[in-house]
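In: fold the following, please.
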Amino acid sequence: MDGSIYFNRITKGAKDLIKAEQSGKPMPASFDFANSQICAWCKQSIEPPKKPLRCSACKAPIYCSAKCAKRDWKTPAVPNAVTHKVLCTDNKRHMQRLPEVQAVLKSFPWGRLESDGTFSSEIARGRFDVLGGSGYGFWSHRGGPIPHQLHGDGAFQIDNVSHSAQFIQTMLRAFDHLDGSDLLKTRHLTDEEGWKLPRELIPFRDITQDARRPMLMTQFQGGVVDWDSWYRWRNLPKMSPAALLMDFPMSVYQMLVHCLEITHPNAGSEIKPVNLDIYFLGVEVELNFLPLYVYAQSPP
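Out: Coordinates of the predicted model:
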């Protein structure tokens, strides 16, 4: 399937879902986007009367057969990915936090959970037309290994990879920018151009205007401790998909503060900021996000 067709279908499905929600009528079964019946290895649908098999240790992935489960344990389904044997321990830890994550998602108007308890980020993005393809919001592009492998000497041939990887490659070909080259241009995108959201939903990075300038975190009453307080700090309604779209820069910030401990929210001041130089190597796609740090204070 062509990437642009895929984006259009997801967006149409999301908009149809919004209409169904607003109708006040019982939700048709066709709007249940549960994905727990898809084999983690072969990506085939598991149809009744066949029952899915689930990893007994972490309870995360499901399989259509014991054969697929054994394959996933030893061999990655996508080139350069890791096996389930490597992921299983972390999966178990993440699954223990599932109720906490689901509660956070349900606090957002767009955080709809499917019948199997999963959350479709594609459908959520489709509500706002920010799926990351051509014309769908520049800063909603995805990173990860496969975009990098589409370019340069390390690009793998599409006939040598799994069906799921082929689909992802095809989808990503609809993206406008995968290499950070926009940073070399004399003019960078504005917030409206980069996010492609209604103004009231944009997490503006250019806060040189007083109306957009949040107070220092250290002065914010109660502190910025969760998503609710972050949204209040940035004067954004919870309808804004900022939490969905800013997962990459916020993850980087969390790593810098809590893992590497090289800076913290109390460092510097509005008058005398502290410079932080970050050197990335081999993350061409993620370089597209660097303009998000130009004006705005780092997110919590």
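In: please make it C-alpha for all contacts and neighbour counts, starting now.
Out: Noted.
In: in this structure, which spans are strands?
Out: Along the chain, counting by DSSP state E, strands occupy 53-54, 62-63.
In: dump the residue contacts of the closest residue to Q37 other than its chain neighbours.
Out: Spatially, and ignoring its direct neighbours in sequence, Q37 is nearest to I46 (5.2 Å; C-alpha to C-alpha, 6 or more residues apart in numbering). Residues in contact with I46 (C-alpha atoms under 8 Å, 6 or more residues apart in numbering) are Q37, I38, C39, P52, C64.
In: please identify which of these is nearest to T118.
Out: Among these, Q37 lies closest to T118 (C-alpha to C-alpha), at 11.4 Å.
In: so that closest one versus D247, what's the distance?
Out: Separation of Q37 from D247 (C-alpha to C-alpha, to the nearest Å): 27 Å.
In: so which of the contacts of I46 belong to helices?
Out: With helices defined by DSSP state H, no entry of the contacts of I46 lies inside them.
In: quick one: which of these is nearest S23?
Out: Minimum separation from S23 among the contacts of I46 (C-alpha to C-alpha) is found for Q37, which lies at 28.3 Å.
In: tell me which of the strands of the chain sits most buried.
Out: Ranked by average neighbour count under the criterion mean count of other C-alpha atoms under 10 Å, the strands of the chain are headed by strand 62-63 at a mean of 24.
In: sequence B follows; please return its structure for comparison with A:
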Amino acid sequence: MLNKMPMPTAADIARMTYKGAEQLRSEQRPGGDPSKLDFGTVPTCYNCDIPIMDRKCHTANWKTGRFGAQGHKFFCAKNKVHMEKVPQVQALLKQFPWGRIETDGTFAEPIVRAYYHVLGAEGFGYWSIPGGSNAHLKQPRSNTSDPSRALRVDDAKEFEHGYMLLSDKLLTDETGWKLEKRLIPRLVFELGTEPELASKVDIVDWDSWYKWRNIPRESPAALLLHYPLTVYQLLVNVLQVAGPKRNSSESRQALNVHYIGAEVELNMLPLFSELALLLPHTDIKMTFFGIAVHSIVSKAKKNSIVMKAKQNEPIYTYTSPASCGASTLSIFLHGDHENWDPRLPLLLNSKPDAIVGLNAGLTSYPEWQFVILSCHTDNTPFAVTEYAEQSAELQRDAIPQIIARALPRLHSAGMNGLELHNFTRPRKYPIAFNPFQRPGQRNLGSVHLPNVPNGFTMRVVGNDEQEIIHPVSAGIPVPASDLSELLQKTEQFSLNGLD
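Out: Modelled structure (predicted):
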């Protein structure tokens, strides 16, 4: 019997990645040939996850996909359209000198992090991530036979997203980025180095952002800043609840944002200060929710940064320079409960102007159903991103089914009038390519469709009346009943920690 080779640990993978980065550095010297290196992934079968291309699997997957899902026959025509966006994904990556496209079309982001010596877990500032490459500690409910994913989750058990919040000191530009000074998009400016007032320029993609921030494309900043800049994209261009030209020193805007499902973002919270630079004359309150948020707040100790969350105080604040509009950002962590709930705005006495979720997986995590139902009922603007266009389309098609399943119980529990009209009226769920996506195709061996962190935006609920298509009925605008009371009347909506 052959002995099985032991699975490499996260530390083994990190060492191999750093070795690959050194090989790349060597080949980039005069006389070298970087093109001879290949950091692509091992091709794996989409149907069974093992590293072979089995014709039997191709045949089986034609009609029925993994875990009983629709087969390739159902998706074939749409996938052909999705593949047309491959050039867009690759063009976005090619604008950076570190933007290598491997032979399989993927982008080996861990190699770039290792190249800049910022691949690792604790002690790597804003770049800290479990296992060196995996953002999620908790996987969706759907099963997977991919051993590498299971391995990375096991290795990450001791890692705590937001661990630096347990200390008493915030990261600085230098200790957070851990890059050369010239590569850092600073938040603390020397006199005369702050960016131009954002209302005077058009910041619409990575090209315009790098120019506005006056940092070279050599900087790998986009590998982290796709989180706050995607939030900017959702607020400004998808939900249209804010804008760089919207306010003035005489007329400021208060913007309350709920950010749901935060994990790796807890390691880089100061980077969301970019929103204060991008949105002049705006006072932004951001409240983060999620299992990782609840976990880190529960570990708060005296004098730690995160203890402020238990005192209902912002754990981080920032004010942009006066020349940039003197905008403010206040970040709160809601650690009392693991999940966002329709009752929370009432409990917090703070109804959000917008709700966002990045790389959401609306149908992979059942907790999203309550957000979907609540926002449809009271028209709270809500937008998400998904890795793949195909995924976003599946989420979009599932939303009417989620509403239809909930409707009988909510109707019998007392929903009527305006709420019922809002809840049942047909809506559009527009999906779009995100110009602030993380550069580069994810290194997945079984996926060739464009699949990128924060790759595609989807508006779930907007406050623009133009979205309405033939309302079910005009409805009578009677005083709306409290959705939270309706949810409490049905066992279907009993949520963790709130009943």
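In: so can I have CSV of the strands of the first structure showing distance to F156 of the first structure?
Out: What follows is those, written out as CSV (distance: least, C-alpha to C-alpha, whole Å):
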stretch, distance to F156 of the first structure
strand 53-54, 31
strand 62-63, 27
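In: returning to what we had before: let me have the contacts of I46 of the first structure in TSV, extended by distance to Y253 of the first structure.
Out: Formatted as TSV, the contacts of I46 of the first structure follow (distance: C-alpha to C-alpha, whole Å):
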residue	distance to Y253 of the first structure
Q37	35
I38	34
C39	34
P52	38
C64	39
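In: counting neighbours, which of those residues comes out on top?
Out: Within those, neighbour counts (other C-alpha atoms under 10 Å) peak at C64, which reaches 23 neighbours.
In: do you know how far I296 of the second structure is from S273 of the second structure?
Out: Per C-alpha to C-alpha, I296 of the second structure is found 21 Å from S273 of the second structure.
In: sorry, slip of the keys, the one I care about is W98 of the second structure.
Out: From W98 of the second structure to S273 of the second structure the distance is 25 Å (C-alpha to C-alpha).
In: of these two, which one has the most company?
Out: The residue with more neighbours, out of W98 of the second structure and S273, is S273; 22 against 18, by other C-alpha under 10 Å.
In: quick one: residues contacting that one.
Out: By C-alpha under 8 Å, 6+ apart, the residues touching S273 of the second structure are L187, Y318, L329.
In: so which of the residues you listed sit within helices?
Out: Filtering the contacts of S273 of the second structure for helices - DSSP H - leaves nothing at all.
In: columns distance to T385 of the second structure and neighbour count on top of those, output as JSON lines?
Out: Output for the contacts of S273 of the second structure, formatted as JSON lines (distance: C-alpha to C-alpha, whole Å; neighbours: other C-alpha atoms under 10 Å):
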{"residue": "L187", "distance to T385 of the second structure": "26", "neighbour count": "18"}
{"residue": "Y318", "distance to T385 of the second structure": "26", "neighbour count": "20"}
{"residue": "L329", "distance to T385 of the second structure": "22", "neighbour count": "24"}
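In: A60 of the second structure: which of those is nearest?
Out: Nearest to A60 of the second structure among the contacts of S273 of the second structure, with distances taken as C-alpha to C-alpha, is L329, at 52.0 Å.
In: how close does the residue nearest to Q37 of the first structure get to F108 of the first structure?
Out: 31 Å.
In: ok, A174 of the first structure next?
Out: 29 Å.
In: before we move on, what about N266 of the first structure?
Out: Shown here: N266 of the first structure relative to F108 of the first structure, a distance of 28 Å by C-alpha to C-alpha.
In: same thing with E193 of the first structure?
Out: 24 Å.
In: equivalent analysis for T11 of the first structure, please.
Out: Taking C-alpha to C-alpha, one finds T11 of the first structure at 19 Å from F108 of the first structure.
In: ok, the two, which is more surrounded?
Out: Neighbour totals were compared for T11 of the first structure and F108, and T11 leads with 23 against 17 (other C-alpha under 10 Å).
In: now which residue in the second structure aligns to the more buried one?
Out: Aligned by TM-score structural alignment, T11 of the first structure pairs with Y18 of the second structure.
In: wait, what's in contact with that match?
Out: Neighbouring residues of Y18 of the second structure by C-alpha under 8 Å, 6+ apart: I111, A114, Y115.
In: which residue lines up with the last one in the first structure?
Out: Which is Y115 of the second structure. Per TM-score structural alignment, Y115 of the second structure is aligned with R127.
In: isn't that match right up against K15?
Out: Yes - the pair R127 of the first structure / K15 is scored as a contact, 5.9 Å apart, by C-alpha atoms under 8 Å.
In: so the two - more neighbours on which side?
Out: The residue with more neighbours, out of R127 of the first structure and K15, is R127; 21 against 18, by other C-alpha under 10 Å.
In: quick check: chain neighbours aside, which residue is closest to that one?
Out: Per C-alpha to C-alpha, 6+ apart, closest to R127 of the first structure is A14, 5.2 Å.
In: how about Y63 of the first structure?
Out: The shortest distance from Y63 of the first structure to any non-neighbouring residue, by C-alpha to C-alpha, 6+ apart, is to C39 (4.3 Å).
In: please enumerate the strands of the stretch 351-499 of the second structure.
Out: 354-357, 382-388, 431-433, 451-461 (DSSP state E, counting those that start in this stretch).
In: ok, back up a step: nearest to V264 of the second structure among the contacts of S273 of the second structure?
Out: Nearest to V264 of the second structure among those, counting by C-alpha to C-alpha, is L329 at 19.3 Å.
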